[in-house]
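Enquirer: All I have is the shape, not the residue letters:
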């Protein structure tokens, strides 16, 4: 499993990355977590508002910082 955090590296992007890591650990998963800061790469996902969360190349959230419980639900739903 690959989790990508799309954003410029701002405070919200960092928080989303930390929440994703916490959610994965709580679910007993060890995904690769990748931060994508390149504007062209972010636009390639069709994302217009960051931070965005991508799980296995599927955009699951844009423009908000999900908490670990919300991310955990997305990780185990798939």
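Expert: Received the coordinates, thanks. All of these numbers come straight from a predicted model, not from anything done at the bench. Numbering: from 1, shown residues only.
Enquirer: Please make it C-alpha for all contacts and neighbour counts, starting now.
Expert: Will do.
Enquirer: Leaving out sequence neighbours, find the closest residue to residue 52.
Expert: residue 62 (4.1 Å; C-alpha to C-alpha, 6 or more residues apart in numbering).
Enquirer: Figure out the helix or strand that the residue nearest to the spatial centre of the chain lives in.
Expert: Nearest to the geometric centre of the chain sits residue 53, at 2.8 Å (C-alpha atoms, centre = their mean). Taking DSSP states H and E as the criterion, residue 53 maps to strand 52-55.
Enquirer: Got another one to weigh against that:
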């Protein structure tokens, strides 16, 4: 599974990265979690508001910070 956390380094972006890594560890799913801070790469996903969450190439979240339950649900949908 390929997970990308999109964000330029704001507090919400850092929090999303932390939450995603916690959820991946908790549900023990093999995943490559990457933090993408480059604006050009973020825009390629069509994300104009950060933080953003991309799972297996699909934009799941843009412009808000989801809770752990929401993140877990999104990851499990893509398994």
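Expert: Nice, I can see it. What you see is a predicted model, and the numbers here were worked out from it, not measured in a lab.
Enquirer: just to revisit the earlier point, could I get the contacting residues of the residue nearest to the centre of structure 1?
Expert: Shown in contact with residue 53 of structure 1 (C-alpha atoms under 8 Å, 6 or more residues apart in numbering): 3, 4, 5, 6, 16, 59, 60, 61, 62.
Enquirer: Relative to the whole chain's centre, how far out is stretch 10-26 of structure 2?
Expert: Distance of stretch 10-26 of structure 2 from its chain centroid, counting by C-alpha atoms, centre = their mean, to the nearest Å, is 8 Å.
Enquirer: Any buried residues in that stretch, and which?
Expert: Judged by neighbour count (16 or more other C-alpha atoms under 10 Å), stretch 10-26 of structure 2 contains these buried residues: 12, 13, 14, 16, 17, 19, 20, 21, 23, 24.
Enquirer: number of nearby residues for the closest residue to the fifth one other than its chain neighbours?
Expert: Here the nearest residue to residue 17 of structure 2 in space, its sequence neighbours aside, is residue 5; by C-alpha to C-alpha, 6+ apart that works out to 5.9 Å. By other C-alpha atoms under 10 Å, 25 other residues sit near residue 5 of structure 2.
Enquirer: Longest helix in structure 1, please.
Expert: For structure 1, the helix reaching the highest residue count under DSSP state H is reported as helix 11-26.
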